[in-house]
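K.L.:
A structural model of the following input is requested.
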Amino acid sequence: MTVLPLALAQFVASYAATTMTVAVSVIAADLGTTVLGVQTAITLFTLTMASLMVPGSKLTDVLGRKRCFTAGLAVYGTGALLASAAPGLGLLVLGYSVLEGIGSALMIPPIYILVTATSPDLVARARRFGVVSGAGALGAAAGPLVGGLVTTWFGWRASFLLQVLLVGWVLVLARRIDDPRRPRRTPFDVAGAVLSATGLFFVVSGVLQAGTYGWLVSRADWIVAEVVLLPAGGPSPVWVLAGAGGGILAGFFAHVRARERAGREPLVPSGLFRDRVTRLGLLTQHVQWLVLQGSFFVIAVFLQQVRGYDAIETGLTLTPATIGILGASAAAGRLARRHSPRRLVRGGFVLTVAGLALVLLLVRADSGVPSAVPGLLLLGAGVGIMLTASVNLVQSRGPDSAQGDISGVSRCVSNLGSSVGTALAGSVLAGTSGPGGTSFALALATLALAAVVGLVAALLLPRPT
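P.N.:
Below is the predicted model:
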């Protein structure tokens, strides 16, 4: 029973990250604001969640895993309730962007820690991670479809009320969760939390600007508070923001080493990044979410702009990928008995690259829905295999006492991958144009290249000892 509330919580968090995209115009009109304002709220949700994931995971040691999980659910549910009643953009930002973002950062790391800690062996852990990963991928994939249906039939506020109901159900189920480890009385690294959150905020914020301004040369004036900080044709603000974030993160790692030399516990131990399997495993996780979110974004935009599909038709067309993800996740336990995580990650990348290649070869503006089925099915199956195997690989590298650190970094890397995937795909689409969907083909080819990079990282994983 433990895995059900954890999987449902992961579903809700993933659903919230994608469902808003189909209701942007409706929300803007209803609240009397602009589309840009609502898009900013979505961006702030992503920034808040990603930047607080590492500090949130460390709080599992201080508050306890189950308590942190339920506290995150309560904060998240409160945010969703406020957003559903928002009379204007301000309360929407507070409820959705801030509180739901904080709630996600508190509840997501304990999901993976509890699965690791309560699983008796690697096969059981793989099976449970398959359920959780499948629920997360289903939430991300179903967000536009379910959000489109709910918005069309009941209004955009009902989408937030649906989240409130799901969170309430999870809180009831969470009473049965048994956390085998009690909270530790350890000082919380406040300075490290501020440095890591601020650095990640700037890095993710920079990445998210790529779709608007481009990666290298800015396509438009970068204006902040009605002041042009960078004119069009100059350096892209992506590197200004990401560079600032990188500098702050360098200061964070220096802070970590200083605390370790002083014999004090840092937010994240530096030894975590010295393990080769962990480093490569985190890289494969990053690429998986990059390819998943990026390809869903490109295909969805192609279907809507080139074929003229609405949100419901788009979601239905993407169903084969969802089926592939769920099928692979359901088979995670059987696959773990027969193959090592290393082999599964490699095989998943091969299937993903093959799926993207089939989409590129078969899908055209006038090719019809069936042309996308083989490629999307392979893409979903490949990602579904990898999501479970790579999480199992990384989470199994450390002892129970290190699970908070591993989980926080793992979820942070995955969220960063989602942001980079959408930004990378969006920047390619915005920076290229051509007849017959050439820009969409180039964007998918870029994502396929990223998947090849992930495959190379998987090939470099050492044999299990």
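K.L.:
Could you use CA atoms for every contact and neighbour count after this?
P.N.:
OK.
K.L.:
can I assume residue 228 sits in a strand?
P.N.:
Yes - Residue 228 forms part of a strand when assessed by DSSP: H, G, I helix; E, B strand; the rest coil.
K.L.:
State the distance from it to residue 110.
P.N.:
43 Å (C-alpha to C-alpha, to the nearest Å).
K.L.:
These two: which is more packed in?
P.N.:
residue 110 (31 against 11; other C-alpha atoms under 10 Å).
K.L.:
quick one: which helix or strand includes the more buried one?
P.N.:
Secondary structure from DSSP states H and E places residue 110 in helix 101-118.
K.L.:
Show me what the helix or strand just after that helix is packed up against.
P.N.:
Sequence-wise, the next helix or strand downstream of helix 101-118 (DSSP H and E) is helix 122-154. On a contact count with 3 or more C-alpha pairs under 8 Å, 6 or more residues apart in numbering; DSSP states H and E, helix 122-154 meets helix 3-19, helix 101-118, helix 156-173, helix 311-317, helix 319-330, helix 332-338, helix 373-395.
K.L.:
how about this one, so we can line them up?
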Amino acid sequence: MTTQSVSTANTGVEARDPWLPMIVIALAQILLSFNISALPVSIGAIVDEFNTTPASVSTALVVYSLVVAGFVMLGAKLGRLLGSRLMFQVGVAVFGVAMGAMAFSTSDRAMIQVQGIAGLAAVIVVPSLVVLIASHYRGAQQAQALGYLGAAQASAGVLAFLIVGTLGTLAGWRIPFGLLVFLAIAILILSFRLRPVERQPGVGIDGVGAVLAAASVMLISFGFNSLNDWGLVLRRPGAPFDILGLSPAPLLIVLGIFLGQAFFTWSNMRQRLDMPTLIDLRVLDSVKERAATFALLIIGGLGPAVNFLIPLYIQIVQGRSGLQTAVAVIPYSLAIFVGTAFSVRLFDRVSSRWLGRIGFVVVAAGLTLLAFTVSNDWGTPAVIFSLLVLGLGEGALLTLVFTVLVSASPKELAGDVGALRGTVNNLSTAVGTAVAGALAIGILSLNITSSVQNNPAIPPALLQQVNLDNVNFVSNDQLDELLAQTTATPEQQAEAVRINEAARLRALKMSFLILAGVALLAVLPASGLPNYAPSEVPSEAAPQPEPKGRGKKTAPA
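P.N.:
All right, here's what the predicted structure looks like:
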């Protein structure tokens, strides 16, 4: 089907393999990423149909992401044991079934459960993507393929905003998810054109490591996602339990971090004893790999945070349709795609370290501009320019840090690098989405509470009729309906709407500004990136033995 890339001695031109396998791999990446991008765009329609809150959509996103992050390392091992192409095909098929169930879901609870199933399918697809690229391409074509994989992920965001925005407005939010079923079928048919990756029956699976990794990721993600409902420090009424009056949410985060450290300690011990580990820790041996991992964790969280805040404000606050949201966010999505697709061209001219530093500064600048320019009129030129700046920096960083990870590891560790990418990417998505929701709602609550206190237009008797302990983003119409059930006069209702409008906008601005600060802090781990250009990605075209011990690595020159 495909031929091995070789250098032709007479011409000095490297033979190139066909791009059909890359098209199949890219379509699979689009399938996975489209689902995650479509949920925020559909937030308004889902909230209205299921009579729920935006937090339910956030929870669905978090459930998907934490399942992938928790079990993707196990999925990589299964790929080596049973064959990466077979696992790719099984995962795509199950994911397609899950999207069909998503299109017919009847409640927010069912939607969350379906996203959990989709996450389990993605667990075995995500690590296979890097292995399949490595088995089909060599040299410079591998670097191109890696860039195309990142571009496919970014293009899914563009397509989601366009397709979900248009079809969601004209025919309902369910139709786009139904279309993903047909895309999965097409990928499954085309996947038989991929080169099989030989099984490695001798691969061992570390069951204890799998439990520790999954528990760590899930506790961290669930803890962050519950901060708003359960309380940041003190227990809120919605918390299932408390410890001496403290909220269980931060305690879950601390316990998750502890189990994460236990996982690395356990894996180190097994590797010293020449026993199989869930992930080969050589992928995190060097400073540059750890720096790239931290950088991926940060930029991977900032993107989902922005993707959650923008539709939340446009649809819930401004009451606009999914199509209007798509139009408003297209510049941002296109900028991510452009930054992802063309950043590879800078690798030979700018070192990874400087490109990482510049990238995070650009992201911070875009978020800062967005904080100072965003208003109730979302589509102003200044806001669009801010989104373009933000998207270009984000897209370039996503490609850069992943390329650094795969270029710095031994060639037999493609599956482990893919698993690490999936874990970090989805953990950051879950944490970024959860933190964005908790941050925005927490600031909103503080803004509203401070605005109504000692406000002569809002008497204490009226405040007693409203639950200020459970503040959330609501439209003006929803607030009017709520106040209609109280003794509020028309003047008091008007003042309450004014306070709500100002508090919502201030919460959004402050959230973007805090995210900008996080992006600036990320310059520190970016300083640990290498000074050389990323080279060829790891390859597992041929079966490799299970690594023993902590063998030494050589970094590209």
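K.L.:
circling back: can you lay out the helices and strands packed on helix 122-154 of the first structure as a markdown table showing distance to residue 292 of the first structure?
P.N.:
Below are those laid out as a markdown table (distance: least, C-alpha to C-alpha, whole Å):
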| stretch | distance to residue 292 of the first structure |
| --- | --- |
| helix 3-19 | 12 |
| helix 101-118 | 19 |
| helix 156-173 | 23 |
| helix 311-317 | 15 |
| helix 319-330 | 10 |
| helix 332-338 | 18 |
| helix 373-395 | 7 |
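K.L.:
Minimum distance to residue 126 of the first structure: which of those helices has it?
P.N.:
Among these, the nearest to residue 126 of the first structure by C-alpha to C-alpha is helix 332-338 (5.3 Å).
K.L.:
how about that closest one: buried residues?
P.N.:
332-333, 335-336 (16 or more other C-alpha atoms under 10 Å).
K.L.:
and it, what does it pack onto?
P.N.:
Helix 332-338 of the first structure packs on helix 122-154, helix 373-395, going by 3+ C-alpha pairs under 8 Å, 6+ apart.
K.L.:
again, 7 Å this time
P.N.:
Helices and strands touching helix 332-338 of the first structure, by 3 or more C-alpha pairs under 7 Å, 6 or more residues apart in numbering; DSSP states H and E, are helix 122-154.
K.L.:
What are the buried residues along the helix it packs on?
P.N.:
So helix 122-154 of the first structure, judged by 16+ other C-alpha under 10 Å, has buried residues 122-151.
K.L.:
Same check on stretch 455-465 of the first structure?
P.N.:
So for stretch 455-465 of the first structure, counting by 16+ other C-alpha under 10 Å, buried means 455, 457-458, 461.
K.L.:
cool, and stretch 269-289 of the first structure?
P.N.:
269, 272, 277-278, 280-289.
K.L.:
Please tell me which residues of the second structure it aligns onto.
P.N.:
Alignment of stretch 269-289 of the first structure against the second structure: residues 280-300, by TM-score structural alignment.
K.L.:
How far does that stretch sit from its chain's centre?
P.N.:
16 Å (C-alpha atoms, centre = their mean, to the nearest Å).
K.L.:
how many other residues sit next to whatever residue of the first structure lines up with residue 508 of the second structure?
P.N.:
In the first structure, the residue matched to residue 508 of the second structure (TM-score structural alignment) is residue 440. Counted with other C-alpha under 10 Å, residues neighbouring residue 440 of the first structure total 25.
K.L.:
relative orientation of the helix or strand residue 440 of the first structure falls within and helix 373-395 in degrees?
P.N.:
Per DSSP H and E: residue 440 of the first structure is located in helix 438-459. Calculated by axes from the mean of the first three to the mean of the last three C-alpha atoms, to 10 degrees, helix 438-459 of the first structure forms an angle of 40 degrees with helix 373-395.
K.L.:
residues of helix 438-459 of the first structure that come out buried?
P.N.:
Per 16+ other C-alpha under 10 Å, helix 438-459 of the first structure contains these buried residues: 439-448, 450-455, 457-458.
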